[in-house]
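J.: The sequence isn't on hand, but the structure is:
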């Protein structure tokens, strides 16, 4: 359970750091790429065995990590566009409600059983994420822009489900640091290729603030995945329970951090969502 708590703390810290990017005028794209490099190096430092590039290349999870790294960058860009064109509330709801994808896949592929109370808890979790995320203005999406939150929902869910798949079928616990590093290396490489192509039209400028922001983001970003992988090893909780608790707790804790650190205001629906989140976590974790 400690691993799950640490994953939630690291993931929530990521939202705080993103908020600080706006405060300190840090360019998100460049900081994100730096963050993936830092996350990769962090994993390599924690990996106690000798790193053999040839062995990594021939591992049965290598090509999957490359695809997952590319997906990290793509989903981030979709998240940014959704936030800008449709709204932050919609982006938040789409990202966190994607927990249904790994839950359903866990039940279908790994034959995980759910009690009636856990099913109720998961349904309450979806409602909690929705109500905790929405603002006073109603969520309204034109048909043309509907594709963005749908892609974000699918992409976020596929990432979580893929991480669980590798943990279930390909990885040993000793490989978690190396696996995570490889995923982040693939994401960093994809991002570097993107900005190099972009630099053809617009000269690339090195900015110290962007680098420092990336360093600050990279460490909790790495550990959010690392501790999630370890939490999925918990014998008392199946993956459906882990993903439900993880996503709902992140929404709840990051919302509370927003109140304390940035004086954000919540409406009655947001408080109701937090209440539902607490009930759903208790149902999923205890029963």
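T.: Received, thanks. All figures in this text were calculated on a predicted structure; none of them were measured in a lab. Numbering: from 1, shown residues only.
J.: going forward, measure contacts and count neighbours with C-alpha atoms only.
T.: OK.
J.: Count the neighbours of residue 262 for me.
T.: 12 (other CA atoms under 10 Å).
J.: likewise residue 95?
T.: Neighbour number of residue 95 under other CA under 10 Å is 23.
J.: Next: the one 10 residues further on.
T.: Neighbourhood size, residue 105 [other CA under 10 Å]: 20.
J.: For it, which non-adjacent residue is spatially closest?
T.: residue 161 (7.0 Å; CA to CA, 6 or more residues apart in numbering).
J.: same thing with residue 149?
T.: residue 94 (5.7 Å).
J.: so what's the one you found up against?
T.: Residues in contact with residue 94 (CA atoms under 8 Å, 6 or more residues apart in numbering) are 149, 150, 152, 153.
J.: and if you look at residue 95?
T.: 152, 153, 156, 157.
J.: ok, these vs residue 145, which is closest?
T.: residue 152 (11.8 Å; CA to CA).
J.: hold the first one in mind and look at this next one:
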């Protein structure tokens, strides 16, 4: 339970840092690269479990970690593009509603029992995420690529969470959680640098890194590493069935980050947002207090 709580807190802090990056007009890709470098170094220094490069290549999860590193930077780039084209509310809904993908996967692939309480709890959580994420209306461009962007974010985010569950369950041992996490961030940093290099060649502009981007990346990398580390640890603890843990994690992040936005940034919520928070609390309570019944 403590791992789940720490995962929720770490992930919520990521949203706070993102908010600050926007406030100080920090270039997203530059901060993201240093974020992944920072996350890798934290893993290397504190959770590497006698990290040895030669052994890492032999791990069954190695190829999966490379693919996840690529997906991390790719999906985030799609989220940034979606925000620019369609607005923050659209990308928020698309990324958070993607929890449906890993939930369906673990119920199907790992044959988790599907009871009435689970169905009601998951349905309430999805409704809550939708209501909390909807903000004021924004102008929408109707180009084909713009229409496809939310679906790409939805499926990309869902595939990332599903892949983490699959690799954690079938290939990553309890002692390898730290190694698995830091290798993902290492390749995310590598692909980020590759994207930056290609973008610099294409635009032929001066895109050197600034101090605020480095500091922003460091501030982002600390909670980013632990959000993944604690989430994988929570999955391995098996306190809740995985399908319920995905729901609890995502809906709690939405609620906590929203409340932190109100307290720290004086954000205004609509009546739908407040209703969503109420539904979210109800779904969390239902899932938590009936989890024993569901497992039985």
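T.: Okay, I see it. All values reported here derive from a predicted model rather than from experimental measurement.
J.: Now the TM-score, please.
T.: The TM-score (TM-score structural alignment, normalised by the length of the first structure) is 0.97; 287 aligned residues with a CA RMSD of 1.4 Å.
J.: what does the residue nearest to residue 149 of the first structure align to in the second structure?
T.: Taking TM-score structural alignment, residue 94 of the first structure has residue 94 as its aligned residue in the second structure.
J.: any idea how far its match lies from residue 9 of the second structure?
T.: As for residue 94 of the second structure, its distance to residue 9 of the second structure is 21 Å (criterion: CA to CA, to the nearest Å).
J.: likewise residue 254 of the second structure?
T.: 11 Å.
J.: Between the two, which is the more surrounded one?
T.: Neighbours were counted for residue 254 of the second structure and for residue 9 using other CA under 10 Å; residue 254 has more, 24 against 20.
J.: Aligned to the more buried one, what sits in the first structure?
T.: Looks like residue 254 of the second structure aligns to residue 251 there (TM-score structural alignment).
J.: In which helix or strand does that match reside?
T.: helix 239-262 (DSSP states H and E).
J.: Just tell me what residue 270 of the second structure corresponds to in the first structure.
T.: So residue 270 of the second structure corresponds to residue 267, using TM-score structural alignment.
J.: Am I right that that match is in contact with residue 135?
T.: Yes - in this structure residue 267 of the first structure lies within contact range of residue 135 using CA atoms under 8 Å: 7.2 Å.
J.: Please, where are all the strands along the stretch 101-250 of the first structure?
T.: Along the stretch 101-250 of the first structure, no stretch is classed among the strands by DSSP state E, counting those that start in this stretch.
J.: which one is the counterpart of residue 213 of the second structure in the first structure nearest to, not counting chain neighbours?
T.: Matched by TM-score structural alignment, residue 213 of the second structure corresponds to residue 210 in the first structure. Excluding its sequence neighbours, the residue lying closest to residue 210 of the first structure (CA to CA, 6+ apart) is residue 31, at 4.8 Å.
J.: Can you name every helix or strand that the host helix or strand of that neighbour contacts?
T.: Using DSSP H and E, residue 31 of the first structure falls within helix 28-46. When contacts are defined as 3 or more CA pairs under 8 Å, 6 or more residues apart in numbering; DSSP states H and E, helix 28-46 of the first structure packs onto helix 176-198, helix 208-231.
J.: Can you say which helix or strand has residue 94 of the second structure in it?
T.: helix 88-97.
J.: mean shift between that helix and the first structure?
T.: Here helix 88-97 of the second structure, set against the first structure after superposition, deviates by a mean of 0.4 Å using mean CA distance after the TM-score superposition for the first structure.
J.: Tell me, how many residues neighbour residue 25 of the first structure?
T.: Neighbour tally, residue 25 of the first structure, other CA under 10 Å: 10.
J.: Tell me the residue in the second structure aligned with it.
T.: Using TM-score structural alignment, residue 25 of the first structure sits opposite residue 25 in the second structure.
J.: In terms of helices and strands, where is its match?
T.: Residue-wise, residue 25 of the second structure maps onto no helix or strand under DSSP H and E.
J.: Tell me how far the closest residue in space to residue 206 of the second structure that isn't next to it in sequence lies from residue 209 of the second structure.
T.: Excluding its sequence neighbours, the residue lying closest to residue 206 of the second structure (CA to CA, 6+ apart) is residue 200, at 7.4 Å. As judged by CA to CA, residue 200 of the second structure and residue 209 of the second structure stand 12 Å apart.
J.: now do residue 201 of the second structure
T.: Taking CA to CA, one finds residue 201 of the second structure at 15 Å from residue 209 of the second structure.
J.: again with residue 6 of the second structure
T.: 31 Å.
J.: And these two? Which one has more around it.
T.: Neighbours per residue, other CA under 10 Å: of residue 6 of the second structure and residue 209, the larger number sits with residue 6, 18 against 12.
J.: Which residues are in contact with the more buried one?
T.: Here residue 6 of the second structure is in contact with 226, 227, 230 (CA under 8 Å, 6+ apart).
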